[in-house]
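S.K.: Model the following, please.
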Amino acid sequence: MASMNSIRDTFFEECEELLEALAEGLQLMEAGEHDGETVNAVFRAVHSIKGGAGAFALNALVAFAHRFETVLDALRSDKIALTPEVMHVLLRSADHLADQVESAREEREVDAEATAGFLTNLDACLGEIEAPPAPGSAEDEDPCFGFAAVSLDFGPIEVEPAPVAEAPPDPAAPPGYQIRFTPQPALYANGHDPALIFASLADLGALQVTLDASALPDWDGFDPAGSYLSWTLRLATAEPETVLHEIFEFVEGLCTLEIGPAPAETPMDSAPPEAPPADSAAASEHANDHTGDPQAYSMVSPGAEPPPALPDPAEAQALPAGAKPRRDARPAEDDGASGGPKPTLRVDLERVDRLINAVGELIINQAMIEQSILDLSLPTDAEVITHVEDYRLLARDIQEAVMAIRAQPVKPLFQRMSRIVREAAEATGKSARLVTVGEATEVDKTVIERLADPLTHMIRNAVDHGLESREARLAAGKDPEGTIRLQAAHRSGSVFITVRDDGAGLNRARIRDKAVSKGLIPAEAELTDAEIDNLLFMPGFSTAERISNLSGRGVGLDVVKNAVTALGGRVAITSQPGEGTEFIISLPLTLAVMDGMVISVAGQTMVIPIASVIETIRPGPGDLHDMGTSEKLLSIRGRFLPMIDVAQCLGFPLRDSDEAPLLLLVETESQTQCALIVDAVHDQRQVVIKGLESNYGSIPGVSAATVLGDGQIALILDSEALTSNRSFTGHMQGRSFPSSAGVAHV
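M.R.: Model prediction:
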């Protein structure tokens, strides 16, 4: 049972990759950038999901995927045209297929009414084309359903063995395997197709397939549900035998399988077998056509000369149902001596997390050893100091390698947002499309998982509130179809996720009036455009006139703010009337380790992320200027920048020294640049981030903590929060509403 559960989990992991490939192919088709192979790839993704689902008796999933692939098959055979209406049905059917996979994984029922609606839409795409019966239907179970049986006598079937051309052995040829493969009837009943398995084997090297039809009965004894064919396969590959077993993994128990070394007397580089007589090929085709797609019984690997009677191998390039996709395959010349696809390894995420924690402790241990060496005051050329420096560099290399294991591209997350745009557009009656940029940007897996919900809120908000109706856009001279642009990029040690719409922009007067009517701000408050924009992040705030499925209940952007803040990130808004609104989320690349600057503030040792620090400054008397009774400005290179006392922001006593302060010039999203007042700068080092949320909750101005080399615990400062909160309290000093109102830059 444990083994079956493991195989089931692997199947659903494969489904995630297949759904990703499906979404990618449909996006290309929607953009008009596809070719015949793109449609084939989309078909194969649905077909593989169907085949794997059949192995676990997921009948509802099999039935829907069967109808879905019928439409795709009609599309790739030019029986129907790819109209906008058909494209819309395909996109929404892919969404429902993903829902069915998720429901099957969680062992819950899918809404039968919704499924029926999608099936009706798929049937409408077929028009007058009659779809084959779904697996398990009455027509499938009774070959004579609705018709009278007619007995035909075609005489005995004779199959001649396929001759194999002899060729001299090549001593440089890779090791080979001989595979004896005999399917059982259950293999076909579950939707598997031997031709697809052979296609995956052909990706590993030169493949020769020989059909054994000796068990095929005459017509009187032929059972359509039976299995009479077997194959002998000879494969020349450098891959280990375990890779072959992976390809047959999802047909285990449904066939008789023998894998062994190829006989020494049979050269693996000999010419492929010729095609059998036409009647044998027809019998093979008839016996294998369990999925509605006739497949040839024999093939050779890409690059080899195919026999004359073989069909185009491109028709059978799909993975076998449930087999592991090999997306990282490269041409042979790129793979060095191996000449085969780059191997991959699935690892439990919990093991990776344990490894990351161990690397974090390793870095702390290195810092402690380094501190102990420094305390000994050894000569700078001491050998032990060199070893400690090597230790530090090695620990950093290990840390970067481990972080790369957890790093994943944001592409799957962005693909999920395409569905959100479609659903929101349907719910609001608007036309919208999603444009994605930077899908290959890599982010820590935890960040991606926890970013899904806030990004969903922002996309829905952009469609519901950002985009105008078709009529309003036409009146404004815009394209009636609105555009949501989703972009990811690395910058300054952080990842920036941008959501931009080309709508009407924020109605700041309406936002301010709503805030006043809800009692969130006093009527006499004077707010800048940025402060009005940030009212959207206040709990309970909504500008919707009526409650709908998407908006109106005051739950949305405040959830975004809380989720992003919990990730150690920030979110900012920019908007231009008539041009649209842009939300910018900045997040750390990883939640485990960072480079920081060790400083002192009010006698306390703290750390500030070095990515935000531009330079350190010891200003002269002429560089400091008073503004009001308590504020100061720094004059630097012809500009005036605000000065913020970190100690004061954190609640420490005010400075009473007349000595010129030490300043850190930092760059933030809200203030662009400002100067933080600190007592001293000690060192720059890599620190391990330890969260405070679970034990101490949220601390304004502090993002996390770390353990230094001497064992001391130091707080990690959030420069963005320090500058935002300080600028807000200073700007609003003396006003009647509290600074915790949340209208400052988030």
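S.K.: Only C-alpha atoms from now on, for both contacts and neighbour counts.
M.R.: Noted.
S.K.: OK, contacts around Ile179?
M.R.: Thr232, Leu233, Arg234, Leu235, Leu257, Glu258, Ile259, Gly260 (CA atoms under 8 Å, 6 or more residues apart in numbering).
S.K.: Next secondary structure element downstream of whichever strand or helix holds it?
M.R.: Ile179 belongs to strand 176-183 when assigned by DSSP states H and E. Downstream of strand 176-183, the next assigned helix or strand under DSSP H and E is helix 185-189.
S.K.: buried set for that next one?
M.R.: By 16 or more other CA atoms under 10 Å, the buried positions in helix 185-189 come out as Ala186, Leu187, Tyr188, Ala189.
S.K.: quick check: longest helix of the protein.
M.R.: The residue-count maximum for a helix in the chain (DSSP state H) belongs to helix 2-30.
S.K.: who does the next helix-or-strand element following it touch, helix- and strand-wise?
M.R.: Note on helix 2-30: by DSSP H and E, the next helix or strand toward the C-terminus is helix 36-55. Helix 36-55 sits against helix 2-30, helix 59-76, with contacts defined as 3 or more CA pairs under 8 Å, 6 or more residues apart in numbering; DSSP states H and E.
S.K.: and those, which is most packed in?
M.R.: Most buried of those, by mean neighbour count (mean count of other CA atoms under 10 Å): helix 59-76, with a mean of 22.
S.K.: which helices and strands sit right next to the next helix or strand after it?
M.R.: Per DSSP H and E, the first helix or strand lying C-terminal to helix 59-76 is helix 84-105. Packing contacts for helix 84-105, counted by 3+ CA pairs under 8 Å, 6+ apart, involve helix 2-30, helix 59-76, helix 112-126.
S.K.: which one of the ones you listed lies closest to Gly580?
M.R.: helix 2-30 (24.3 Å; CA to CA).
S.K.: Can you lay out the helices and strands packed on helix 36-55 as TSV showing distance to Thr441?
M.R.: Output for the helices and strands packed on helix 36-55, formatted as TSV (distance: least, CA to CA, whole Å):
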stretch	distance to Thr441
helix 2-30	16
helix 59-76	31
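S.K.: Between the ones you listed, which one is closest to Val39.
M.R.: Smallest distance to Val39 across the helices and strands packed on helix 36-55 (CA to CA): 6.1 Å, for helix 59-76.
S.K.: quick check: angle from the closest one to helix 36-55?
M.R.: Interaxial angle, helix 59-76 versus helix 36-55 (axes from the mean of the first three to the mean of the last three CA atoms, to 10 degrees): 160 degrees.
S.K.: Let's see this one next, to set against the first:
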Amino acid sequence: MSGAPDIRTTFFQECDELLEALNDGLASVQEQVAGGPSDPEALHAIFRAVHSIKGGAGAFGLNALVRFAHAFETVLDLLRSGKIPATEDLVALLFRAGDMLTDHVTAAREGRENAGDPAVAALMAELAAVSGAPEAPAAAEDEGGEEDFGFVPMTLPFELEGPGAQRFHIAFAASRRLYANGHDPLILFEALSAIGTLEVAVSAARLPDLTTLDPEEGYLDWALTLETEQDRGAIEEVFEFVEGLAEIEIRCEDEDPPAGAEGIDAGPQIAPAPRDPATVAEGSADATPPPPAPARVAPDAPPVAPTAASAAPPASQSAPGAAQGASSAPPASATIRVDLERVDGLINAVGELVIHQAMIAQKLAEAGVAWNSDIGAGFDAFRNLTSEIQERVMAIRAQPIKPLFQRMARIVREAAAVSGKTAQLRTEGEATEVDKTVIERLAEPLTHILRNAVDHGLETSEKRVAAGKPASGVISLSATYRSGRVVIEVADDGAGINREKVRAIAIEKGLIDPAAELSEAEVDRLLFMPGFSTATEVSDLSGRGVGMDVVKRTIQAIGGRISINSTPGRGTVISISLPLTLAVLDGILIEVCGETMVVPITAVVETLRPGPKDIHAIGPDQRVVTVRDTVVPVVDLGQVFGLPGTCSQDILLLVETESRNRYALAVDAIKDQSQVVIKGLEGNYRHVAGISAATILGDGRIALIIDPEEAVAQAAPVSPVAAAVAASAPPSSQPAALTPAR
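M.R.: Here you go, the predicted model:
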């Protein structure tokens, strides 16, 4: 079947959604065990997620994944039925099983299996010990030794001889949605034949003539008779993945037949009302005329060879209401999956649209077109429409940070196990949306930060108890919007940074002069220097001297900033500030020594026009400006970038860095405020200190986008003593503010 690869891809995409639901449910169960509010649906959601993954994996012959999921869901079934209690140790085991299930899905997606992994066998042994079930073999020694999970090889015939303790009559009528989701009734019938002797009768009474036939509609009805030793539950499990996609009626022969079915030998018939033509066009399976007595399928009819892809579970199976019965059809999906390359192409096209809009505005201004004219009004509407399109397109790439946070929960669990510590991760702001590219490139540095928080930040349980803290350490991971950026914070409640030790190691490694006087913040920043490590020995988590400097470079490469703040005895907070998107930003166009540059508007607090008495000279090259009750260092951008020419520097841009320090950027003029399309420099040139990217202006010229944080770092710093001296100078008239402070 040509669509099999697409359906397989869809299955793994649905696995990602199911694994996310699994982690949500496990987190809810963990809260309940810790004394939180009860949520009975959480266990059912976890079970459905694992069972759905197992069902789809069986259709594709992913035996190792099926085997592990079966052991996992056995424990979950006992837990949700109240046969085993929920304890902290059991929840920890379920989390490890969820992590292993994720590994199995990843391996299956990459075309390999974890069947021979000793860790898998050990974990399955733990699950079997909890459930009391015999441990499943890691792999079948021969075909006859394979464990039966209810999935049937696709070559089985319809009729398998076997003793039948009960006789069931099954009426089955498929809707068009069953076929649209890739299901095949023949596979369902084969699964039934595996648990007993099956007879199949089909009716084509609803099949119209060719002039009115809809090729996507389901016109066939089946009446099945099954003799089996299994109970009704085994039959219902076969149809579990098509609930809501077909009309199904199961009746044991010992039960009283439904009204109107007395004259039927092959089992109950489906006898709904006649179909309306409009209903047929919509694909409804609710109204069909009663078929005549169905014709028997010949016992020696050759079996049809269906494809495994047709048994992939639909996405709706992960919904909580998917198992409420066939009579309540799930709503149509409100989402579509689009290839990422198409989204990137659309974003690039919108970027070019923004550039050309700026060019048109430039040409209209040069032509002297009045903005209150018809042309001006039309362009204004075009500009507003462009802005709306740009915002909506950028929102397509924006994704909740929740999946990344869920992956980090596993990192914390594994790091705690390796270090022999007890830790739990608390998350906040999981719904915060960030550009997909930012999320992808954030995973590695965030992993390293969390491992450091467990290995270096948290104390052992004994030390924590001795210090009056809970035995289990807490690491908080949060995301929030702040000043047009996304701020992610990793906080631990450990011992904090031992600054004396950090300073001693920095002196030993020759990173700083022994006579240097450093503030607490400057000592903390030593952790980001290349080759720095406080670990005394190499372990699986740390000690190799490659770490926080790489984290810093990775964060800076995506336009982010990282800072650290620690309180002895109370813990450490690492803050990461990231742009919402890597495509477009709002900026202020400035002129410096005849060059047009862009400053991100999110970094600007206010603009100032200082008077001569507001500027204080400190040494030959350093100046400060008095702003209300504070003194702010002045940074000469022309000097920072080595620009030739004369700079008047009549205007100051007051900017704030991630460390909450303020600086005044001296510029010659403010030209405009505009949206600019970000064009990276590193891919085509190299990194330039103080410059984050470039853009194309409306007149076609290229303008550099300033990185305020890095630009002020390039300037000669003003010492705290000099700033204090300047602050003690007699007060003067305050500079005129062009824009109010935020």
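S.K.: who are the neighbours of the longest helix of the first structure, in terms of helices and strands?
M.R.: helix 36-55, helix 84-105, helix 411-428.
S.K.: To what extent is Gln357 of the second structure buried, counted in neighbours?
M.R.: Here the number of neighbours of Gln357 of the second structure (other CA atoms under 10 Å) works out to 19.
S.K.: per the alignment, it corresponds to what in the first structure?
M.R.: Aligned by TM-score structural alignment, Gln357 of the second structure pairs with Gln366 of the first structure.
S.K.: dump the residue contacts of that match.
M.R.: The contact partners of Gln366 of the first structure, by CA under 8 Å, 6+ apart, come to Val388, Tyr391, Arg392, Ala395, Gly709.
S.K.: Tell me where the stretch 251-400 of the first structure has helices.
M.R.: For the stretch 251-400 of the first structure, helices defined by DSSP state H, counting those that start in this stretch occupy the ranges 278-288, 349-375, 383-406.
S.K.: Adding distance to Ile614 of the first structure as columns, could you present those in JSON lines?
M.R.: Output for the helices of the stretch 251-400 of the first structure, formatted as JSON lines (distance: least, CA to CA, whole Å):
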{"stretch": "helix 278-288", "distance to Ile614 of the first structure": "68"}
{"stretch": "helix 349-375", "distance to Ile614 of the first structure": "25"}
{"stretch": "helix 383-406", "distance to Ile614 of the first structure": "23"}
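S.K.: my read: Gly494 of the second structure touches Arg570, true?
M.R.: Yes - the criterion here is CA atoms under 8 Å, and Gly494 of the second structure meets it with Arg570 at 5.9 Å.
S.K.: what's the distance between the aligned partner of Ala401 of the first structure in the second structure and Gly378 of the second structure?
M.R.: Aligned by TM-score structural alignment, Ala401 of the first structure pairs with Arg392 of the second structure. Taking CA to CA, to the nearest Å as the measure, Arg392 of the second structure falls 21 Å from Gly378 of the second structure.
S.K.: again, but for Ala171 of the second structure
M.R.: For Ala171 of the second structure relative to Gly378 of the second structure (CA to CA), the value is 63 Å.
S.K.: what about Gly494 and Arg570 of the second structure, which has more around it?
M.R.: Set Gly494 of the second structure next to Arg570 and count neighbours by other CA under 10 Å: Gly494 wins out with 25 against 15.
S.K.: Map the more buried one onto the first structure.
M.R.: In the first structure, Gly494 of the second structure lands on Gly503 (TM-score structural alignment).
S.K.: Quick one: map Leu653 of the second structure onto the first structure.
M.R.: When the first structure is aligned by TM-score structural alignment, Leu653 of the second structure is paired with Leu664.
S.K.: That match - how many residues pack around it?
M.R.: 24.
S.K.: Am I right that it sits in a strand?
M.R.: Yes - per DSSP: H, G, I helix; E, B strand; the rest coil, Leu664 of the first structure lies within a strand segment.
S.K.: need the contact list for the nearest residue to it once chain neighbours are set aside.
M.R.: Closest residue in space to Leu664 of the first structure, ignoring its immediate chain neighbours: Thr616 at 4.6 Å, by CA to CA, 6 or more residues apart in numbering. Under the criterion of CA under 8 Å, 6+ apart, the neighbours of Thr616 of the first structure are Leu662, Leu663, Leu664, Leu665.
S.K.: Thr616 of the first structure pairs with which position in the second structure?
M.R.: Per TM-score structural alignment, Thr616 of the first structure is aligned with Thr607.
S.K.: after the strand or helix carrying its match, next one along is what?
M.R.: Assigned by DSSP H and E, Thr607 of the second structure falls within strand 604-609. If you walk from strand 604-609 of the second structure toward the C-terminus, the next helix or strand you reach (DSSP H and E) is strand 615-618.
S.K.: on that earlier part again, for the buried residues of helix 185-189 of the first structure, which one is nearest Glu524 of the first structure?
M.R.: Closest approach between these and Glu524 of the first structure, by CA to CA: Ala189, at 74.2 Å.
S.K.: ok, so what distance separates the closest one from Pro135 of the first structure?
M.R.: Taking CA to CA, one finds Ala189 of the first structure at 8 Å from Pro135 of the first structure.
S.K.: got it, and Ala382 of the first structure?
M.R.: Ala382 of the first structure is 76 Å from Pro135 of the first structure, where distance means CA to CA.
S.K.: Of the two, which one has the most company?
M.R.: Pro135 (22 against 9).
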